[in-house]
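Trainee: sequence first, predicted model second:
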Amino acid sequence: MGTHVIKMPDIGEGIAEVELSQWHVKVGDLVVEDQVLADVMTDKAMVDIPSPVHGKVIALGGQPGEVMAVGSVLISIEVEGAGNLKESDKPAPVAAKETPVAPKVEAVVESKPAAPRAAPVCQGPMVAREANERPLASPAVRKHALDLGIQLRLVRGSGPAGRVLHEDLEAYLAQGQSNASAPVAAAYAQRHDEEQIQVIGMRRKIAQRMQEATQRAAHFSYVEEIDVTAIEELRAHLNEKHGASRGKLTLLPFLVRALVVALRDFPQMNARYDDEAQVITRLGAVHVGVATQSDVGLMVPVVRHAEARSLWDSAAEISRLATAARNGKASRDELSGSTITLTSLGALGGIVSTPVLNLPEVAIVGVNKIVERPMVVKGQVVIRKMMNLSSSFDHRVVDGMDAALFIQAIRGLLEQPATLFVE
């Protein structure tokens, strides 16, 4: 028997050190070639480290959250034969799970809520939580639980730190329990336990980027309500006529189109600010970041060259990117390079939000939920569909008047949707 030593590989881009985010094995485990051993986090990406050999884990080189230098010992594996005690010249291959960290906000794919199911009496794996205890779960999972009529605090989470995943909801529904009084008793049981969760990996990067954005940029937020009755009627008409052949449209591609058209008159919003070099770079290409919530954190996949896309092209690209991001399949290029960001909480959009800038961008447009409200139109009280835009700007380089005019331009385009397509 021999020992095969795997060192922290050179991931490229001049990176000298990475953070060990998570182990997928422990001492004593048997591993096979290409099995993922660990996740490491660079400044831009989460990367899988697979095993180049079959063998048994005999030593781990670090703890989750530890910053390790490239070339340091990551893991030692007992193998048949002589092994490589001095380590071969080849580093461990890097499998591309590239999941870059995004600094922002919430889920992006708008969907109409499904009809709620009757709440299950007592089904599936359960856990007792305090009535006011908020279980860890993404907004998408919370929305799914709401649609299913499930009390999320009763569902046992199988994700990191007990995070509730979509599959946990399905397990809750699929696995019945015989004692119908158990959830009631469990729900009101006192709890005195505490849990400390180490902030590492993607969560640490998100925290660092959020803190950096709020410390460096002078955030200025502006909120305006928009009558989206006409654009929603147009969307419904297009879906009825072309949905089967071209795919269904959500509101997002219309918002992307509105950004593209408005930016023609406000190019200062489609920019990046290098505050160290004191240089603002305005870009002709509109690369719209669409902030997306996944089970591992917040990411911003990028719809590139939105200025050259049709509604259906934008819709298809948004859907593709959101799916890839949520499944951890988005590439590094797909998750970087945005020039302006669009963020939405979908059905959970609330009334007002204060989105945090995606540095080095200077503008982010936040979408709140659509509600029906009585409005006075030409002296008559009518029911209209209203939606707020809650947007933030870098006040160091964007004047408040320009920010307000920009949002008013978007408002005009959405309230008169024909103007979205007038060249």
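Mentor: Right, received. Where do you want to start?
Trainee: drop to CA atoms for contacts and neighbour counts, all remaining ones
Mentor: Noted.
Trainee: isn't residue 274 up against residue 282?
Mentor: No: under the contact definition of C-alpha atoms under 8 Å, residue 274 does not touch residue 282, with a separation of 11.4 Å.
Trainee: can you map out the helices along the protein?
Mentor: 139-148, 166-174, 182-187, 201-216, 229-246, 252-263, 311-326, 400-415 (DSSP state H).
Trainee: most tightly surrounded among these?
Mentor: helix 252-263 (a mean of 22; mean count of other C-alpha atoms under 10 Å).
Trainee: circling back: the helices of the chain: which one's closest to residue 65?
Mentor: Closest of the helices of the chain to residue 65 is helix 201-216, at 6.5 Å (criterion: C-alpha to C-alpha).
Trainee: same list (the helices of the chain) but as a markdown table, adding distance to residue 25.
Mentor: Below are those laid out as a markdown table (distance: least, C-alpha to C-alpha, whole Å):
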| stretch | distance to residue 25 |
| --- | --- |
| helix 139-148 | 27 |
| helix 166-174 | 22 |
| helix 182-187 | 33 |
| helix 201-216 | 17 |
| helix 229-246 | 45 |
| helix 252-263 | 41 |
| helix 311-326 | 24 |
| helix 400-415 | 50 |
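Trainee: A further structure is provided below for comparison with the first:
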Amino acid sequence: MALFTFKLPDIGEGISEAEIVGWHVKVGDRVEEDQPIADMMTDKATVEMESPVAGTVVRLAGEPGDQVPIGSMLVEIEIEVEGQGEVAAAPPPSDETIEAETPGEVVIEDNIPNSVRPEPVEGPSFSAALVQEQEAGFDRLSPNGDESDAPVLASPAVRARAKELGIDLAQVKPSGDRIRHADLDAYLLYGSGQGYGPAGRSARRADETVKVIGMRRRIAENMAASKRHIPHFTYVEEIDVTALEELREQLNAERGERPKLTMLPLLIVAICRTLPEFPMLNARYDDEAGVVTRHGSVHLGLATQTDAGLMVPVIRDAQDRNIWQLASEIRRLAEAARTGKAKSEELSGSTLTLTSLGPLGGIATTPVINRPEVAIIGPNRVVERPVFRGKEVVAAKLMNLSISCDHRVVDGWDAASFVQAVKKRLEAPAFLFVN
């Protein structure tokens, strides 16, 4: 037998270390060549690491949340040898995201006493399990691991958590196409009658300690830095989108094979047509160098909620796309973000961010700026209310539009004037299609 040391390879330019988001294996597991073994997060993206050899896992570098330097040990795997002092050849991994050969070294050991075997490392935490659920495959095995005529669809991470909690997955009612962590939480709260709490009192649940790691830690750090460095102010205006909604319904009725239009593509067109008049808003501020870069192209970030947390995929050159192209790109980027398939270049380089809570949009929002940008725009829920048109009272569809700005480089007058110009285009939709 021999030990193969799999060292963390260079997974990006300028990256010196990566965070362990979650393990796909534990000590004692048998792994095959190219089998996923860990999810590692850098400043730009989450990368799935695969085993370059087949064997048995004997040591892991740490727990979820730990930082691992590039070139240091990630996993030690016990492999079989063909002859004394010779190790079976193993081809390098084929992952296109890793250009260099996988670093690794082999130590020949005839026997490894049990007394020096590494202690097993605990499985992934709840937060890491969420990332595993997003990226790992799903099986249709019954709760005991055997095939069944009535299979339970759940990810390995959900199964592991259910086992720790002593929950029979066959008794859990899924809220969608598979059992998720939220379904386990509902089962803990309400038992087999999920969704129906005891009348007259609130359900009780045990305290839970969740380690802040991975995407959630990145979000926490970025939001804290934004509020710490940027003096925010927020301006909110009400917009009558009755005509815009009528136009949207007419376009959807004739869309054919094209994607269904939401409000967002029309709002993006209005933003892109207005920004040339207000270049101070489509900008990034390097506060250390004291330089504001006003961008000519609009690289629009879309704040997107995923199982792993908030991500911001970017529509490149949004000003050059029509409403149908924008609708397609919004759908593609949102799906890539939610399934963990967004590339690192699709998650960086935005010059202005748009954040929308859809039907949960509320009356008004005060969004936090995506630093180093200087502004973020948040449309709110469309509601129907009576309004005066002359002396008549009519029903109108109204929407509040919020904008938060960096007061160091954007004045309140500029923000208000920009929103008023956007409002003019949205309330008279013909202005969206004429110069």
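Mentor: Received the coordinates, thanks. Since the model is a prediction, treat every value here as computed from it, not as a measurement.
Trainee: quick one on the thing from earlier: closest to residue 386 of the first structure out of the helices of the first structure?
Mentor: helix 229-246 (7.2 Å).
Trainee: off-centre distance for the closest one?
Mentor: Centre-to-centre, helix 229-246 of the first structure and its host chain are 27 Å apart (C-alpha atoms, centre = their mean, to the nearest Å).
Trainee: now do stretch 324-343 of the second structure
Mentor: 11 Å.
Trainee: residues in the first structure matched by that stretch, start to end?
Mentor: Using TM-score structural alignment, stretch 324-343 of the second structure corresponds to residues 312-331 of the first structure.
Trainee: could you pull out the strands for the stretch 51-200 of the second structure?
Mentor: For the stretch 51-200 of the second structure, the strands defined by DSSP state E, counting those that start in this stretch cover 55-60, 67-69, 73-79, 104-108.
Trainee: can I get those strands in a markdown table including mean neighbour count?
Mentor: A markdown table is the format used below for the strands of the stretch 51-200 of the second structure (neighbours: other C-alpha atoms under 10 Å):
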| stretch | mean neighbour count |
| --- | --- |
| strand 55-60 | 22 |
| strand 67-69 | 18 |
| strand 73-79 | 22 |
| strand 104-108 | 15 |
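Trainee: closest to residue 204 of the second structure out of those strands?
Mentor: Between residue 204 of the second structure and the strands of the stretch 51-200 of the second structure, the tightest spacing by C-alpha to C-alpha is seen for strand 67-69, at 35.8 Å.
Trainee: with the first structure superposed, average distance for the closest one?
Mentor: Compared with the first structure after the fit, strand 67-69 of the second structure shows a mean deviation of 1.4 Å (mean C-alpha distance after the TM-score superposition for the first structure).
Trainee: what comes into contact with that strand?
Mentor: 8, 16, 17, 18, 19, 20, 61, 74 (C-alpha atoms under 8 Å, 6 or more residues apart in numbering).
Trainee: do you know how far the second one is from residue 67 of the second structure?
Mentor: Just to be clear, that refers to residue 16 of the second structure. Counting by C-alpha to C-alpha, to the nearest Å, the gap between residue 16 of the second structure and residue 67 of the second structure amounts to 10 Å.
Trainee: just the last one next, same as before
Mentor: Spatial separation of residue 74 of the second structure from residue 67 of the second structure under the definition C-alpha to C-alpha is 10 Å.
Trainee: how about residue 327 of the second structure?
Mentor: 38 Å.
Trainee: give the residue farthest from the middle of the second structure.
Mentor: residue 391 (49.1 Å; C-alpha atoms, centre = their mean).
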